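Enquirer: model the structure of this input:
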Amino acid sequence: LNRAAVYMELGRNNLAQADYSLVLDLEKNNEEALLMRAYIYMQQREYKMAKADYERLLKVNPASYNGRLGLATLEQKEGKYEEALSVLNNMIATTGETSQLSSSQYAMLYVARAGVEKDLNHMDMALVDLEEAIRLDNSQPEIYLMRGEIYLAQKKKDLAKRDFEKAVSLGVPQADLRDLLQQTRK
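Expert: Model (predicted):
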């Protein structure tokens, strides 16, 4: 597991995947290995393999935050938006009842759901979720990036510019947003 983690840090995902597979040969229900191998499979667009690992992880630990969020992300990448929304809605509902998560983790659920809603072109619903994410944790640049993109699509250039500048103030390199910021000036 430790060597696989180092391989991940070095960007050598194939070697990390091999190590996680070795761990799973020895311990078929190792949660860390299942989660990380599923992540690597998603990066490689091996969605069936990723789904199998996420499902196995969720059989071992049905409450796994990272496993459920990973599965929702996978469903979104495959264009299965209703399935992704179902997973995220369930997570938000159960988290609201139990409050086991930090406000940052809870905010990420709203950001993830806003991303699916954006893909479905439900921009107003996405904006509502992003507002809730900001209320829960206003330090996540992803929130402002997504909201800025929505505002830009809605031709609300001043609001988009403000959000992109906020994302830069939270650590996103300005060079990464140069094109988006230029679009707010046109």
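Enquirer: use CA for all of it now, contacts and neighbours both
Expert: Fine.
Enquirer: OK, contacts around the most centrally placed residue in the chain?
Expert: In the chain, the centroid-proximal residue (C-alpha atoms, centre = their mean) is residue 112; its distance is 5.5 Å. Residues near residue 112 by C-alpha atoms under 8 Å, 6 or more residues apart in numbering: 73, 88.
Enquirer: now do residue 31
Expert: By C-alpha under 8 Å, 6+ apart, the residues touching residue 31 are 57, 60-61.
Enquirer: quick one more, to check against the first:
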Amino acid sequence: MNIKRIIVAVLLCALCGVKLGAQTYEELIQQSYDYADRGDLPAAEQALKAALHREPANRNNFALLSNLGTIQRRLGRRDEALTSYTAALGLQPDNKLILSNRAELFIERGETERALADYETLLRVDPADVEARFRRGVLYVELKEYMLADADFEQILARDRDSKLGRLGFALLDKARGNYADSEAVLTFLIGRDPDDLRLYEERAELYFLMKKNARAMADLRRVFAGEREPSAYLYILRGKIRLAQYEKEAAATDFKKALDLGADRAEVEGLIKMTY
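Expert: Presented below is the predicted three-dimensional model:
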């Protein structure tokens, strides 16, 4: 057993302080799937931990750790999810799915630079990974590194001039630069071409809010909430802001409180709640 595997095995012992039944490693994994299919995520988590504890040096544990991290993330336990994803990458440092999941977790935690580092690794492993390049470009937009974002989105379109992600990237860039009419035109075109993509409605709703077209923004958000099984904290914040602009203070406060329950930044949301008094 090499030193990396020993270190990860020790970490697994720390992660997996659970009582073990008589099930085998494979049975515990199957049990975790069964629990997850039934929506019992805490039980699925415990079954995965038991499997990891049963065989802490199993070469397939990277997949279990990745699944464990995703479950913990869905349960709102981001610190534990980060530990699990990082342990999984200790076993498979270039695994694209795990790198992508950890990058998304870093974004949720507000750790943009660490997310960028994971996307850099993804693009080193696979320079043709369009999704990773798009997501890195979006982070550059948020950091106001518009030239770098432009380069990423242009590279996507250089590979495929009709790429939805490339076009969406430039719509987001236009929105950030205040070119609202151009951004609206691209988003509306993309929605016409792919009317079931909820991300497009979410982005256009935010754009309409910035344009003070609140009725249109709310119409797009109704479409998003109708289709999303688990709306994000950001969606509740956005809808709350629109309701606040429409003087629906009680409804706005309800949205902001729901965002808090989903792990939104407390300082930001409490400031918004004060505006509903």
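Enquirer: could I get the TM-score for this pair?
Expert: TM-score for the superposed pair, counting by TM-score structural alignment, normalised by the length of the first structure: 0.73. Supporting figures: 174 aligned residues with a C-alpha RMSD of 3.3 Å.
Enquirer: that older thread, the residue nearest to the centre of the first structure maps to what in the second structure?
Expert: Aligned by TM-score structural alignment, residue 112 of the first structure pairs with residue 203 of the second structure.
Enquirer: again with residue 76 of the first structure
Expert: Mapped onto the second structure by TM-score structural alignment, residue 76 of the first structure lines up with residue 175.
Enquirer: where does that match fall, secondary structure wise?
Expert: Element membership for residue 175 of the second structure, per DSSP states H and E: helix 164-177.
Enquirer: ok, and what's touching that helix?
Expert: Residues outside helix 164-177 of the second structure that contact it (C-alpha under 8 Å, 6+ apart): 130-131, 134, 137-138, 141, 146, 149-150, 153-154, 156-157, 180, 182-184, 186-187, 190, 203, 207.
Enquirer: now do stretch 44-57 of the first structure
Expert: If you take C-alpha under 8 Å, 6+ apart as the criterion, stretch 44-57 of the first structure is touched by 29, 31, 34-35, 37-42, 64, 67-68, 70-71, 74, 78.
Enquirer: are any of those buried, and which?
Expert: Buried residues within these, defined by neighbour count using 16 or more other C-alpha atoms under 10 Å: 29, 31, 34-35, 37-42, 64, 67-68, 70-71, 74.
Enquirer: among the contacts of residue 31 of the first structure, the buried ones, what's the ChimeraX command?
Expert: Buried residues among the contacts of residue 31 of the first structure (16+ other C-alpha under 10 Å), as a ChimeraX selection:
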select :57
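Enquirer: which of the contacts of residue 31 of the first structure are conserved in the second structure?
Expert: Counting by both residues aligned by TM-score structural alignment, their matches' C-alpha atoms under 8 Å, the members of the contacts of residue 31 of the first structure that carry over to the second structure are residue 57.
Enquirer: distance to residue 4 of the first structure and secondary structure for the contacts of residue 31 of the first structure - can I get that in JSON lines?
Expert: JSON lines is the format used below for the contacts of residue 31 of the first structure (distance: C-alpha to C-alpha, whole Å; DSSP: H, G, I helix; E, B strand; the rest coil):
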{"residue": "57", "distance to residue 4 of the first structure": "18", "secondary structure": "helix"}
{"residue": "60", "distance to residue 4 of the first structure": "21", "secondary structure": "helix"}
{"residue": "61", "distance to residue 4 of the first structure": "22", "secondary structure": "coil"}
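Enquirer: closest to residue 13 of the first structure among the contacts of residue 31 of the first structure?
Expert: residue 57 (19.7 Å; C-alpha to C-alpha).
Enquirer: now the equivalent of the closest one over in the second structure: how far from residue 162 of the second structure?
Expert: Structural correspondence for residue 57 of the first structure with respect to the second structure (TM-score structural alignment): residue 156. Note on residue 156 of the second structure: its distance to residue 162 of the second structure, by C-alpha to C-alpha, to the nearest Å, is 9 Å.
Enquirer: now swap in residue 229 of the second structure and tell me
Expert: Taking C-alpha to C-alpha, one finds residue 229 of the second structure at 29 Å from residue 162 of the second structure.
Enquirer: ranges for the helices of the stretch 51-200 of the second structure?
Expert: Counting by DSSP state H, counting those that start in this stretch, the stretch 51-200 of the second structure has helices at residues 61-74, 78-91, 96-108, 112-125, 130-142, 146-159, 164-177, 180-193, 198-210.
Enquirer: mind putting those into a markdown table with distance to residue 256 of the second structure?
Expert: Formatted as a markdown table, these follow (distance: least, C-alpha to C-alpha, whole Å):
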| stretch | distance to residue 256 of the second structure |
| --- | --- |
| helix 61-74 | 20 |
| helix 78-91 | 20 |
| helix 96-108 | 17 |
| helix 112-125 | 23 |
| helix 130-142 | 22 |
| helix 146-159 | 30 |
| helix 164-177 | 24 |
| helix 180-193 | 26 |
| helix 198-210 | 16 |
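Enquirer: these: which one's closest to residue 35 of the second structure?
Expert: Distance to residue 35 of the second structure, taken as C-alpha to C-alpha, is lowest for helix 61-74 among the helices of the stretch 51-200 of the second structure, at 11.3 Å.
Enquirer: so what does the closest one touch, helix or strand wise?
Expert: In terms of contacts (3 or more C-alpha pairs under 8 Å, 6 or more residues apart in numbering; DSSP states H and E), helix 61-74 of the second structure is packed against helix 41-54, helix 78-91, helix 96-108.
Enquirer: and residue 229 and residue 162 of the second structure? which has more neighbours close in?
Expert: residue 162 (11 against 8; other C-alpha atoms under 10 Å).
Enquirer: just to revisit the earlier point, of the buried ones among the contacts of stretch 44-57 of the first structure, closest to residue 17 of the first structure?
Expert: Checking those against residue 17 of the first structure with C-alpha to C-alpha, the nearest one is residue 37 at 5.7 Å.
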